[in-house]
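Visitor: 3D, please:
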Amino acid sequence: MSCTIGEASKASGVSEKMIRHYEAIGLLRPLREANGYRRYGEADIAVLRFIRHARDLAFPLEEVRRLLTLWQDRGRASAEVRAIALAHVAALEEKAQSLQRMAESLRHLAAHCHGDARPDCPILDGLEGKTSC
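Guide: Next up, the predicted model:
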């Protein structure tokens, strides 16, 4: 079975633009016909689904590349995959803590804003650096 980029997009849930991008950065290598058109087989669709799921979990592209290489290597040890996943969990948790601190800072600024017709605004002052959070 071989399909067009549009069909591959529908089958994988990855936009045509992203499929072209993944090809440009070497994550995907579809067959090219003599006329230059790309043709995608079942293996290409599987790769696209893998990439989409990894990106849905917020893996950066370089980590997706590493995971894709490991996924395609049936002789790989799962320990490396686990290490990548756990490192990503740690990065996500750090990002979540950072986002929580930002939300707390903004909540603090908003609590000190009267939200009325007066021009003074602790939120804007805080963004300017006039107040500390």
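
Visitor: only C-alpha atoms for contact and neighbour calcs from this point on.
Guide: Noted.

Visitor: Check the gap between the residue nearest to Leu109 when sequence neighbours are not counted and His53 for me.
Guide: Among residues not flanking Leu109 along the chain, Ile123 sits closest, at 5.1 Å (Cα to Cα, 6 or more residues apart in numbering). Ile123 is 38 Å from His53, where distance means Cα to Cα, to the nearest Å.

Visitor: Also this sequence, please, to line up against the first:
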Amino acid sequence: MKIGQVSKQTGIAVETIRYYEKIGLLPEPARESSGYRHYSEDHLRRLLFIRRCRSLDMTQDEIRELLDLAGQPGRNCQEVDDLLARHLSHVRTRLRELQHLEQQLERLRNTCSNEGTVEQCGILGGLTEAPDPIGHNDHKNHIPGSHGH
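Guide: So this is what the prediction gives:
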């Protein structure tokens, strides 16, 4: 099948499929004599696996590790469980950070009286103060998928 068909069946953009090939998450498909890529059912299954992992906010390295483990069916499943445990720990940390962020935004929003001018705005004034150090995160995980192991 051609890349457009694979894109429709997986819901993954053509550019993203090519990107996954470029970074090695998806093996390059065979080429037809016309030069078009020919994707197999294995490509389709792998792309669906990758899409599901991305929907769980897994990094490319985590997906690569899972694909590697999936390619070695005789290995101990504990390695898969360990990877998922690390990812779950990271997600829980991010949830705590997001809850703290929500509290900060609520406190900031509560400084607004809705009466007065922009010059008197408590929100804008609050944004010039030093950030709240509680929950400070050096990992900058506000970007989905930006975490490591």
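
Visitor: follow-up on the earlier one: counting neighbours, go ahead and name the busier of Ile123 and His53 of the first structure.
Guide: Ile123 (21 against 16; other Cα atoms under 10 Å).

Visitor: Return the distance of the strand or helix carrying the more buried one from the chain's centre.
Guide: Applying DSSP states H and E as the criterion places Ile123 of the first structure in helix 122-128. Here the centre of helix 122-128 of the first structure is set off from its chain's centre by 31 Å, with Cα atoms, centre = their mean, to the nearest Å.

Visitor: Which elements pack onto it?
Guide: When contacts are defined as 3 or more Cα pairs under 8 Å, 6 or more residues apart in numbering; DSSP states H and E, helix 122-128 of the first structure packs onto helix 78-111.

Visitor: Ser105 of the first structure reaches Cys133, doesn't it?
Guide: Yes: contact criterion Cα atoms under 8 Å: Ser105 of the first structure and Cys133 qualify, at 5.6 Å.

Visitor: okay, these two: which has more neighbours?
Guide: Shown here are Ser105 of the first structure and Cys133; by other Cα under 10 Å, Ser105 has more neighbours (16 against 13).

Visitor: Report the contact partners of the more buried one.
Guide: By Cα atoms under 8 Å, 6 or more residues apart in numbering, Ser105 of the first structure lies in contact with Cys133.

Visitor: I am finished for the moment; much appreciated.
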